[in-house]
Every structure is written in C-alpha cells, then in structure tokens.
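Participant: My questions concern the predicted model and sequence given below.
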Amino acid sequence: MTELLNGKGLSLVPKNDAKQGLKDFKSDQEVRWCPGCGDYAILAAVQSFLPELGLRRENIVFVSGIGCSSRFPYYLNTYGFHSIHGRAPAIATGLAASRPDLSVWVITGDGDALSIGGNHLIHALRRNVNLNILLFNNRIYGLTKGQYSPTSEIGKITKSTPMGSLDKPFNPISLAIGAEATFVARTLDSDRKHLQSVLREATAHRGTSLVEIYQNCNIFNDNAFEPLKDPEVRDDITLRLEHGQPIVSATKAVVRDADGSLSVVPRAEAGEDRILVHDAHNPDPSVAFALSRLDEPAFEHVPVGIFRQVDRPAYDVLMADQLEEAVAQKGPGDLGDLLMGGDTWRIG
C-alpha cells in the first residue's frame, strides 16, 4: 500500500486522513443498467478499490462520454462529469493539465472512444497526459440498441448491418501501443482480482494509462468473451502477461521465431529456453505491439495483463514547467493588457 500511495501518478493528490470504505464511494443514485450487465461488476470493483488509494474524494474526478458505461460518474461519490460523445479525453486533459492535485479518470466504451472519440483518444495517449482511461469493450453499441461498433468482428449481424459488418475492427491495444501510450493493459469485467491489480498499477503510473476491459453486454452481444470466462477452456487460451515472467497459458507458450516474429506453440513443444519472457518496461513498443496481435484469430489465444509500462515525461508536467519558464522570462503578465494589446481598434 505504501508503494501505491507513493506512486508517481498520485504524488500531488491530497490524502484523506480518515479511513475510507466501500460505502464512502457509493452515491445515492439508483444504478440503472440492464440486469446482468458487466458494468455492475466493474463498478463494484472500482468502488471497492478506490478506498485503497486513501485520497480525498473531492480530489477524484470521473469524466465520461456517451454510452452505457458513461453513467459511471453518477454512481460514485466523487466529482464527475458526464460529457459529450467521444470528448471525455479532451475534457479530462484540461482538468489534468490545470489541476495536478486531481486523480482524473476517463470512463468510455468501444463506440464512444474509437468512433467519434478516436481522435481525442489517440492524442491523449501520445501526449501522455496524467489520466487513467478505462475503455469498456463489449464489441457493440448498447445504449442505442445493438448496432455494430468499431470493435465488432467482420460479419457481425446487427440492426445496422443486417447482412454482416464489412469493417475490419479496431484492436484497442494495438491502437494504443501504436500511439506510443506509456501504460496499456487488458483485463476482464468478471475477474475482480485481476482487474483491481491492473488498476493499482495504472493509478501509480505517471502519464496516460489505458485499460481495456472486456465487458459483457448480455442484451445485444451476450457471451462475446465467454471462452475467456469458461473454466473448461480459459486457462488454455489466456496468455498471462506479467513483467519478468514467461508468457504462457496452461497449454501454450509464446516464442520468438527465427525471423524475429512471435508465435504461439504448444507449451510442451516450446522448450523453456525458447519461451518469451515478458518485458513490459521495454522502451521499444514493437514487441508489445506484436503481443497485441496474437489474439487473431479471436480467442484461440488471448494475451491478458499489462502489455506496456514505461516512463516518459507527462504532458501536464511539461506544460507546467513551460509556463513557469515563461513567467520567469517575461513576468506574470496582465490579461487586460493582452486583450487590448497588439492589433485592436474601437468601433463607433
């Protein structure tokens, strides 16, 4: 816990003196998702995790866009902002850049983040703003009643694609690593232990953390991730990513081929010396990117865990340093003089 509280991501956020519990982070609002929705599990995991941070609730902010997941701020007894479609990263960037004493979270979905919000998401990642972005991926538009989303598989039959989707889907992890995000992870809504362990690492990280959460929409895309949850097969197909540990499942292993590419082979045939040891701290994103592509074809083998976790100066810190330097060189300035200076004129 001491290590978490001293994490670079939380270093400027005021701590709370009194001990907090789950009830302290539950709001008085009725939770309104469809019965059985995976969002309930994520909400419960976050509500029970937040007391660990020991932060003042008034210094925690959840910003959401539009979609089922975007109801999240209503259900947490913190500050929150239910913003507009796809723009949560932009609004959260302004908060994080101007208020380093806040722990800022973005709650978004695969439709909200990767369609209208794709541009904002990419730039938040490349800038490395001090944000925690939780991307709920259910591979469908739920709030608007079941249209295909940017992560729906090819051939997906929905109300908007009655003959099957023609779009090749986004891989959110590949997208984030391609934007050189400094913290990228994947977890599951139903695996609370793993989800909270990833949240601990993401919160302690200084810069942008993106956590993709496979989340079940039991109304419009039920059992989309069932192989990862089925006790009979999940241990065979789940490739656990733990820094410094071999990348294996119960029966499979990731190895580096002679040409430098990665492949998944039966564990018994791999040989311990060939199995790739995960290095989440590698500054070169190419291996993490290659790992993100191993889930194609879907669910034969799926990497789960932290793909990338590297240090790079955060945007808000760089901006604060630049402002401080400008004041040192030119003084604090005067807003009135700025507005009335330069090319101005009077009418009438």
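Facilitator: Nice, thanks for sending it over.
Participant: Please make it C-alpha for all contacts and neighbour counts, starting now.
Facilitator: Will do.
Participant: just the strands in the stretch 1-150 of the chain please.
Facilitator: Using DSSP state E, counting those that start in this stretch, the strands of the stretch 1-150 of the chain run over residues 60-64, 79-82, 103-109, 132-137.
Participant: nearest to Q329, of the ones you listed?
Facilitator: strand 103-109 (30.8 Å; Cα to Cα).
Participant: helices or strands next to that closest one in the packing?
Facilitator: strand 60-64, helix 88-98, strand 132-137 (3 or more Cα pairs under 8 Å, 6 or more residues apart in numbering; DSSP states H and E).
Participant: can you put those in CSV and add distance to L5 and mean neighbour count?
Facilitator: Output for the helices and strands packed on strand 103-109, formatted as CSV (distance: least, Cα to Cα, whole Å; neighbours: other Cα atoms under 10 Å):
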stretch, distance to L5, mean neighbour count
strand 60-64, 14, 25
helix 88-98, 18, 21
strand 132-137, 16, 26
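Participant: how about JSON lines for those, with distance to A45 added?
Facilitator: Below are the helices and strands packed on strand 103-109 laid out as JSON lines (distance: least, Cα to Cα, whole Å):
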{"stretch": "strand 60-64", "distance to A45": "15"}
{"stretch": "helix 88-98", "distance to A45": "21"}
{"stretch": "strand 132-137", "distance to A45": "12"}
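Participant: For the helix or strand Q322 falls within, name the packing helices and strands.
Facilitator: Using DSSP states H and E, Q322 sits within helix 315-330. Here helix 315-330 touches helix 88-98, going by 3+ Cα pairs under 8 Å, 6+ apart.
Participant: let's bring in a second model and compare:
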Amino acid sequence: MSSDTHFTDFKSDKQPTWCPGCGDFGTMNGMMKALAETGNDPDNTFLVAGIGCSGKIGTYMHSYALHGVHGRALPVGTGVKLANPDLEVMVAGGDGDGYSIGVGHFIHAVRRNIDITYVVMDNRIYGLTKGQASPTSRQGFETATSPEGTVEPPVNPQALALAAGGTFIAQSFSSDSQRHAELVQQAIEHDGFGFVNVYSPCVTFNDVDTYDYFRDAIVDLEETDHDPGNYEAAKDRIMDPGTEHIGILYQNEDSVPFSEREGIDRNMADIPDGAPERADRLVREFY
C-alpha cells in the first residue's frame, strides 16, 4: 500500500450529479481522505454501493467498484472481503438501502464482524425517488405519499447495530469534514465491522433535517465524558431520544474480526487445484 496517497487519487473523472449542496459530497470527500490517511490506494480498494443517491458513489470515486442492487451491498462486500482479504473493502449506502430492504443483511454483517467499513448516508428521506419517507424519517414527517405524516417511529440504526453485537458504532455529520474523515478513518482501522452512520442532509426533499438543524442539535461525544468502551453508557446514549450525537458511540477494543475466528483458516482467494476445470465442465453440462 502506498504511504503517500492523496485523497484526490480516489477521485474519478466523472462529475457527480447530486443536487448542489447535497450532504453526500461531504460524505464522499471524508471517505476519500480516510482511505488516503490509512495508507490505502485505489489499487487495493474495493467500493460496493447499493441503490439510491448514495449508489452513485462508486462512479465518482476512483477504485475498484461494484454498483449492486437495492439492499444487497453488504452481502456483496462480505463476499469480496472473504474472496480477497487483502483488499480494503468499503460499502456505501443510504438509509433506505440499508435500513429498509437491506436491514436483514445489515444485522447479519454486524454480527459476523466482517473486517469491512460500512458508511451510510442518512438523509432521512428517499431522495432519488423524489421524497418519500424513509425508515429513519421522523414520526409525523409529511411527504407526497404521507400527506398526513408518517405513523411509524423511525428506525434506530445504532440500536440495531449494538443489539446485533456491533464492535464499532459511530455517527458523523457530512458538513463537519475533518471530524467526519477522522471517524471513517477510525472505522477503517478497527479490527472488525466498522459502522458509520452519517447525517447527510437532502437539500431538495427534506426541509426539516437541514444543515442548520444538525449544527444546532449535534452533541460531539468528544466534548462529553462519554466512554465508547462502556457498553451500558453506549446503550444509554443510543437510546436517548431526540439527541443527535456525533463521535464513536461504542467500540470493543477486543474485537476479533471474522477472518481471525477459530475455525476460519482458509483464504478463499486460494483456488484449489482443478477447481477452474470442474467449474468449466459444470457450465458445459448445464448448457
């Protein structure tokens, strides 16, 4: 891995088509900075994205990438990491992609503790499909498809991650570029599943969860007495209603990633002798 990589090395020549002011710009820039700071480069980085505004990120970043189907980014990222553990695997998604159709995959990726980084651009709305309520939208949130306000309470992704055995759970804000990059970097460096949920405002369809709202509401855990190694303290913070936190909510310093667990001693990138020939024979017989 290169030690002199610059974050612009991860920037592709494709111009983003996100709305001007979209929080995803800041989220992506922080991801690129974190990858460079951890000594990675495009040749050893694999980015998996799902569907939604966040799904475009694989086009805008320069690395190996795969644009998957809705809600399935994490199983693809898991497969990539198992197939080639030497790759730095990052999965990017949105609140709809990750916490609606993909929530089952999210829980199982957390509990397996695969050594990948999952960054979720949470704008609390479906932006790409023109502004429907998402799993993290506030209760009572009014949209074209919920004109009288949503009935359901929002999903708490940090609570889901903690309950599933998460070993690194963080929250950041796309507009706080330095802090966001630091948190993604810490997630990358963590031994296990690094989860960062990002307040990433949608300036077109969400006029409630705005940049101004988050700037006024956010509490930085670094400025409190919060101990991210204390599970009970993390639970209290995560379940505290109406408080927007940034920082590491919980980190298990003794985390053992999936690849280092007892009984996991085989690199799937090492193809057994004769496997390609057997696969070719099976394909011929099938057709």
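Facilitator: In hand now; what should we look at? Keep in mind that what you see is a predicted model, and the values were worked out from it rather than measured.
Participant: Superposing both, give me the TM-score.
Facilitator: Once superposed, the chains reach a TM-score of 0.88 (TM-score structural alignment, normalised by the length of the second structure), with 275 aligned residues with a Cα RMSD of 2.4 Å.
Participant: residues touching the equivalent of G166 of the second structure over in the first structure, list them.
Facilitator: G166 of the second structure maps onto A181 in the first structure, with residues paired by TM-score structural alignment. Going by Cα atoms under 8 Å, 6 or more residues apart in numbering, A181 of the first structure touches L125, R126, N128, T208, S209, L210, R308.
Participant: just curious, which of those is nearest to D112 of the first structure?
Facilitator: Of all the contacts of A181 of the first structure, L210 has the smallest distance to D112 of the first structure: 14.4 Å, by Cα to Cα.
Participant: Quick one: map that closest one onto the second structure.
Facilitator: By TM-score structural alignment, L210 of the first structure lines up with F195.
Participant: sorry, back to before: relative to P73 of the first structure, how far out is the match of G166 of the second structure?
Facilitator: Using Cα to Cα, to the nearest Å, A181 of the first structure is found at 25 Å from P73 of the first structure.
Participant: swap in R267 of the first structure?
Facilitator: In this view, R267 of the first structure and P73 of the first structure are 44 Å apart by Cα to Cα.
Participant: More neighbours: these two, which one.
Facilitator: The residue with more neighbours, out of R267 of the first structure and P73, is P73; 22 against 17, by other Cα atoms under 10 Å.
Participant: on that earlier part again, redo the strands of the stretch 1-150 of the first structure as TSV? Include distance to D279 of the first structure.
Facilitator: TSV is the format used below for the strands of the stretch 1-150 of the first structure (distance: least, Cα to Cα, whole Å):
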stretch	distance to D279 of the first structure
strand 60-64	31
strand 79-82	35
strand 103-109	26
strand 132-137	22
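Participant: To D321 of the first structure, which of those strands lies closest?
Facilitator: strand 103-109 (19.6 Å).
Participant: so the closest one corresponds to what in the second structure?
Facilitator: Going by TM-score structural alignment: strand 103-109 of the first structure matches residues 88-94.
Participant: Would you mind getting the average deviation of the matching stretch from the first structure?
Facilitator: After superposition onto the first structure, stretch 88-94 of the second structure sits on average 0.5 Å from its aligned residues (mean Cα distance after the TM-score superposition for the first structure).
Participant: Identify the residues contacting that stretch?
Facilitator: 40, 44-55, 57, 73-74, 77, 80-81, 116-123.
Participant: circling back: the helix holding Q322 of the first structure versus helix 88-98: what angle between them?
Facilitator: Orientation check (axes from the mean of the first three to the mean of the last three Cα atoms, to 10 degrees): helix 315-330 of the first structure against helix 88-98 gives 40 degrees.
Participant: from the chain's centre, how far out does the next helix or strand after helix 315-330 of the first structure sit?
Facilitator: Scanning forward in sequence from helix 315-330 of the first structure by DSSP H and E, the next helix or strand is helix 335-340. Computed by Cα atoms, centre = their mean, to the nearest Å, the separation of helix 335-340 of the first structure from the middle of its chain amounts to 40 Å.
Participant: Give me the buried positions along helix 335-340 of the first structure.
Facilitator: Within helix 335-340 of the first structure, no residue is scored as buried using 16 or more other Cα atoms under 10 Å.
Participant: Spit out the contact partners of the closest residue to G21 of the second structure other than its chain neighbours.
Facilitator: Spatial nearest neighbour of G21 of the second structure, excluding adjacent residues (Cα to Cα, 6 or more residues apart in numbering): V203 at 6.4 Å. Contacts of V203 of the second structure were listed using Cα under 8 Å, 6+ apart, and they are C19, G21, C22, G23, T210.
Participant: The first one matches what in the first structure?
Facilitator: Taking TM-score structural alignment as the alignment basis, one finds that C19 of the second structure is matched in the first structure by C34.
Participant: any idea how far the closest residue to its match other than its chain neighbours is from Q196 of the first structure?
Facilitator: Closest residue to C34 of the first structure apart from its sequence neighbours, by Cα to Cα, 6+ apart: I219 at 7.7 Å. For I219 of the first structure, the distance to Q196 of the first structure equals 26 Å [Cα to Cα].
Participant: With I306 of the first structure instead?
Facilitator: 12 Å.
Participant: Which of these two has more residues huddled nearby?
Facilitator: For I306 of the first structure and Q196, the more surrounded residue by other Cα under 10 Å is I306, and the numbers stand at 25 against 18.
Participant: all helices of the stretch 1-150 of the second structure, in order?
Facilitator: Taking DSSP state H, counting those that start in this stretch, the helices of the stretch 1-150 of the second structure run over residues 23-37, 57-60, 73-83, 95-96, 103-112.
Participant: so the last one matches what in the first structure?
Facilitator: Helix 103-112 of the second structure lines up with residues 118-127 of the first structure when matched by TM-score structural alignment.
Participant: Once aligned, what mean separation remains between that stretch and the second structure?
Facilitator: Mean deviation for stretch 118-127 of the first structure: 0.5 Å (mean Cα distance after the TM-score superposition for the first structure).
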